[in-house]
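Novice: Quick one, fold the following:
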Amino acid sequence: MTDPNDAGGTPYAIEGGVPLMLPLDGAPGSVKAAHAATRTFLDRALPGRAIGRTMAVDALLVVAELVANACRHAPGPCRLSLRVSRQGIDVAVEDTGPGRLLPGMDGRRPDGAGRVGYGLMIVGRLTRGIRVEPRPHGKVVRACVPWSA
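Specialist: Now for the predicted structure:
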């Protein structure tokens, strides 16, 4: 697995700037574990900053969808990485699936190019877009939940 610190954006000096890195086995229960770890991370990383219920719910939904997709479509383990940046909450899920871009991965419905799950469409709308970065043994899917206005 690769270093999530190359996600772009400048992290705040929160907890020494250390992101959450959670290895998951890809088995049933991985989404639940990722959800719980994300809640804890947000509570600890932003103790004096009210990020707003909407942003917290958005971040939890983005994490759940990206981890669920990794568990459903990629064989083997995956890793969730979270960090706080000036842009918002950076979410990265690394898995062993192919690193190709699929129609609609930007969160928009493709026009006649095939079907894309509604989960990724929702993630695309809640974030600044979805990026898929191929790796030698899989891919990293990244999204940033922007700070609420």
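
Novice: drop to CA atoms for contacts and neighbour counts, all remaining ones
Specialist: OK.

Novice: Helix, strand or coil: sort out the residue most central in space within the chain for me.
Specialist: A centroid search over the chain (C-alpha atoms, centre = their mean) returns residue 91, at 3.2 Å, as the residue closest to the centre. Under DSSP: H, G, I helix; E, B strand; the rest coil, residue 91 falls in the strand class.

Novice: I figured residue 70 hits residue 95, correct?
Specialist: Yes - between residue 70 and residue 95 there is a contact at 6.1 Å, judged by C-alpha atoms under 8 Å.

Novice: one more, for comparison:
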Amino acid sequence: MNAQPHVVIEESPQQESRHSAGARTATAEFLLQHCPWVDADAVLLVVTELVANAVRHTAGWWRLHLTAGHDALVVRMDDSSPQPPVARKPDFTGGGGFGWHMVQQLAGRVEVRQLPYGKRVEATWTRPATTAC
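Specialist: Next comes the predicted model:
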């Protein structure tokens, strides 16, 4: 069996005070150990946005799952809401609307899937090809 490094971070509405910070810290540690090639700032911004959206738009649980393969990093956010993310026109007066656009720009690929218990947002970064000198 070819096991890939992974970590699962679970939170619930009762733990909102540390949701984003805990997910960011765990993600940063995971990236240092398993994905030194990835743009950590981009991944951390995406994780922050996915966590914030899950907390803001989901009345129930959410689960963040990170998997590192040799050629890719996959960040999955499962939550109890069946509603997919919706791109909104950015509001430069402080009303938001930047997050989903940012997720789509920073990740190499983004997919949203409906699940029997809610949805999954999956962001993937592919390891760049290395060239020999």
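
Novice: May I have the TM-score of the superposed chains?
Specialist: After superposition, the two chains reach a TM-score of 0.77 (TM-score structural alignment, normalised by the length of the second structure), with 120 aligned residues with a C-alpha RMSD of 2.4 Å.

Novice: picking up where we left off before, the residue nearest to the centre of the first structure and residue 61 touch, don't they?
Specialist: No - between residue 91 of the first structure and residue 61 there is no contact, the gap being 11.0 Å when judged by C-alpha under 8 Å.

Novice: what lines up against the residue nearest to the centre of the first structure once you look at the second structure?
Specialist: Using TM-score structural alignment, the equivalent of residue 91 of the first structure in the second structure is residue 75.

Novice: Excluding chain neighbours, what is closest to its match?
Specialist: Closest residue to residue 75 of the second structure apart from its sequence neighbours, by C-alpha to C-alpha, 6 or more residues apart in numbering: residue 66 at 4.7 Å.

Novice: so is that neighbour in a helix, a strand, or just coil?
Specialist: strand.

Novice: what residues are shared contacts of residue 70 and residue 95 of the first structure?
Specialist: Here residue 70 of the first structure and residue 95 share the contacting residues residue 78, scored by C-alpha atoms under 8 Å, 6 or more residues apart in numbering.

Novice: how many neighbours does residue 20 of the first structure have?
Specialist: Here the number of neighbours of residue 20 of the first structure (other C-alpha atoms under 10 Å) works out to 20.

Novice: To which residue of the second structure is it aligned?
Specialist: Under the alignment (TM-score structural alignment), residue 20 of the first structure maps onto residue 7 of the second structure.

Novice: show me where the second structure has strands.
Specialist: Remark: strands assigned in the second structure by DSSP state E are 6-11, 62-68, 72-79, 109-115, 118-126.

Novice: looking at the ones you listed, which is buried most?
Specialist: Neighbour counts (mean count of other C-alpha atoms under 10 Å) averaged over each of the strands of the second structure peak at strand 72-79, with a mean of 23.

Novice: Which strands and helices lie in contact with that strand?
Specialist: helix 40-57, strand 62-68, strand 118-126 (3 or more C-alpha pairs under 8 Å, 6 or more residues apart in numbering; DSSP states H and E).

Novice: what about 6 Å?
Specialist: With contacts taken as 3 or more C-alpha pairs under 6 Å, 6 or more residues apart in numbering; DSSP states H and E, strand 72-79 of the second structure sits against strand 62-68, strand 118-126.

Novice: Just give me the neighbour total for residue 81 of the second structure.
Specialist: When neighbours are counted by other C-alpha under 10 Å, residue 81 of the second structure comes out with 19.
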